[in-house]
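Enquirer: Starting from these lines, generate the structure:
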Amino acid sequence: MILDDPAIGSIAASNLTSGAGGVGQRYDDLDYVRAIRHGLRPDGTPLAIMPSQAYWHLSNDDLGALIAFIKSAPPVDRRVAKAELRPLGRILVGLGLFEFAANRIVHDAKRPAAPAPGVTPAYGAYLVNVGDCRLCHGAALTGGRPPEPGAPFAPGLTGKHLAEWGEAGFIATMRTGVNPEGHALDPRYMPWRDYARLSNDDLAAIYAYLQSAMNGTSAQ
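Expert: Coordinates of the predicted model:
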């Protein structure tokens, strides 16, 4: 369950497999592209709580690999309840405070160039964009208020404290969930367990990008 609020509504994550109730029974490759990159269902209506504004940045190769992985998942029979917006949820949508990712994407825009994988600021920027780090840490990564109710203020990622950690300290933080100052990251709000699955080179590339952003030399 992605959202289950008695006032706002309930939204369950889709079953992506080809089992009973799964979208894999009816989605073809183009449907997956439309859903992942554009945040749209096959009929063109927007998907709720689908971070396609981040997945828009996926390279064609990475998107193809992701779709292949989803299609390779063993079928699981599971039907999920349809999304339901309750009165407050409908009010938030009407006021534009609950915006679908599909409405924030310029769907016919030129595809962003995908840098070659490597320990470079350019590839780090790609990973930051795909990971949607700016959703919580702010457009300039200098800190921000996450959209999730109850989430603490997300600190800036381009300050001197991160430089003081060094690359090894940054990687260790992403691997263990504890920063060099001994502060434990709350996995409810900072998905360090997901970043722990990245390779050392990927994490080093992210660190290189954050350092270049701090020095004002990066390109998003």
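Enquirer: drop to CA atoms for contacts and neighbour counts, all remaining ones
Expert: OK.
Enquirer: How about residues contacting the helix of greatest length in the chain?
Expert: Longest helix of the chain, by residue count under DSSP state H: helix 160-176. Outside of helix 160-176, the residues within contact range by CA atoms under 8 Å, 6 or more residues apart in numbering are 178-180, 192-193, 195-197, 200, 203-204, 207, 211.
Enquirer: Distance to Ala68, secondary structure and neighbour count added to these, as TSV?
Expert: Shown next, in TSV, are the contacts of helix 160-176 (distance: CA to CA, whole Å; DSSP: H, G, I helix; E, B strand; the rest coil; neighbours: other CA atoms under 10 Å):
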residue	distance to Ala68	secondary structure	neighbour count
Val178	34	strand	17
Asn179	35	coil	18
Pro180	38	coil	16
Trp192	25	helix	18
Arg193	23	helix	14
Tyr195	21	helix	17
Ala196	22	coil	17
Arg197	19	coil	12
Asn200	24	helix	17
Leu203	24	helix	24
Ala204	27	helix	23
Tyr207	29	helix	27
Gln211	34	helix	22
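Enquirer: one more, for comparison:
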Amino acid sequence: MARLLLWGGAAVVAAALAIFYGPPSYVWLLSEAILDRRYTLPRSLVIADSTPAGIARGARLAQLAGCTGCHGRALTGNLLRDPISIRASNLSALTRKYSDEDFDRAIRRGLRPDASSLWVMPSQAYLYMRDVDIAAILGFLRSLTPTGKATPAPEMDMAAREKIARAKLIAAADLSQTQMPAVDLGPHYSGGRYLAMFACGGCHGTELTGSQDGLAPDLKVIRRYTRQKFFNLMRRGWSANGRRLRTMAPLARDRFHILMDWEIDPLYAYLMARAKVPEVDQISRAGR
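Expert: Below you'll find the model as predicted:
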């Protein structure tokens, strides 16, 4: 509550200053207040699984979850252009300074060790990942040879600050606190539901209802896909009518093509079952 009051007070001050100094000052001051927020750091007891099997599984999970897509194939950092210009961290270098607890909080909570939030980090998609899977990813990260320097905290330009001030770009820590899990349809669909949340949740939200900007649809669209067409979607990025999807095709090439039939089938079964559940019932089931 105190943190909300403090943030609210900063917003009031920023609004007052905007009257005297104009919109650019308002944008900078409000975004600065948001960027300076500090959060409560939750405890984590996850320990890296550094067994050969754990490392191998962690490498695969990191690819499925999109770690290599943002941070580069060697996880040494990468410049992103969307939704803002920002450099994804050099994860290999961070292994020298981050504890397992630090990594877990960054992955699932979107938090840095100093209690500030990460940005453009899809922590909401990983919030519901099991400890054993996070441990495997940490084991994989620990197996990397540290290369280069750690990436400094980003300095937001005015374009990014305007998105932050207008709530068009939300802190990863805030997203991880507000995302609900996908509708629970029972143990028969648990495997597909779990995969959908962490593999699809970054774009479509963990509830799988789509993005606010409308670019990522509610995954009820899967009802248009036969099983074979869904396989083509996941492995080639093709739409139900055989058209190459501009966003999905690179994801299929870089991430989802590694999925086995026995993984895609439960995912398809869950998404098809979810598409048949009335929206009101989905809300009640997700909260149980």
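Enquirer: Now the TM-score, please.
Expert: TM-score for the superposed pair, counting by TM-score structural alignment, normalised by the length of the first structure: 0.74. Supporting figures: 199 aligned residues with a CA RMSD of 3.4 Å.
Enquirer: Could you export the contacts of helix 160-176 of the first structure as TSV, including distance to Thr158 of the first structure?
Expert: What follows is the contacts of helix 160-176 of the first structure, written out as TSV (distance: CA to CA, whole Å):
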residue	distance to Thr158 of the first structure
Val178	18
Asn179	15
Pro180	16
Trp192	18
Arg193	21
Tyr195	18
Ala196	20
Arg197	22
Asn200	20
Leu203	15
Ala204	15
Tyr207	10
Gln211	6
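Enquirer: buried ones in the longest helix of the first structure?
Expert: When burial is assessed from 16 or more other CA atoms under 10 Å, helix 160-176 of the first structure yields the following buried residues: Leu162, Ala163, Trp165, Glu167, Gly169, Phe170, Ile171, Ala172, Thr173, Met174, Arg175.
Enquirer: so which pair among these is furthest apart in space?
Expert: Within the buried residues of helix 160-176 of the first structure, Ala163 and Arg175 form the most distant pair, 17.5 Å apart (CA to CA).
Enquirer: Okay, strands next: where are they in the first structure?
Expert: Listed in chain order, the strands found in the first structure under DSSP state E are 3-5, 9-11, 84-85, 143-144, 154-155.
Enquirer: Include distance to Ser59 of the first structure and mean neighbour count when you put the ones you listed into a markdown table, please.
Expert: As requested, the strands of the first structure are arranged in a markdown table below (distance: least, CA to CA, whole Å; neighbours: other CA atoms under 10 Å):
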| stretch | distance to Ser59 of the first structure | mean neighbour count |
| --- | --- | --- |
| strand 3-5 | 29 | 14 |
| strand 9-11 | 28 | 18 |
| strand 84-85 | 33 | 17 |
| strand 143-144 | 27 | 18 |
| strand 154-155 | 27 | 18 |
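Enquirer: and Ile91 of the first structure, which of these is closest to it?
Expert: Across these, Ile91 of the first structure has its closest neighbour in strand 84-85 (9.3 Å, CA to CA).
Enquirer: In the second structure, which residue range corresponds to the closest one?
Expert: Taking TM-score structural alignment as the measure, the second structure aligns residues 155-156 with strand 84-85 of the first structure.
Enquirer: Also stretch 199-208 of the first structure?
Expert: The counterpart of stretch 199-208 of the first structure in the second structure, using TM-score structural alignment, spans residues 260-269.
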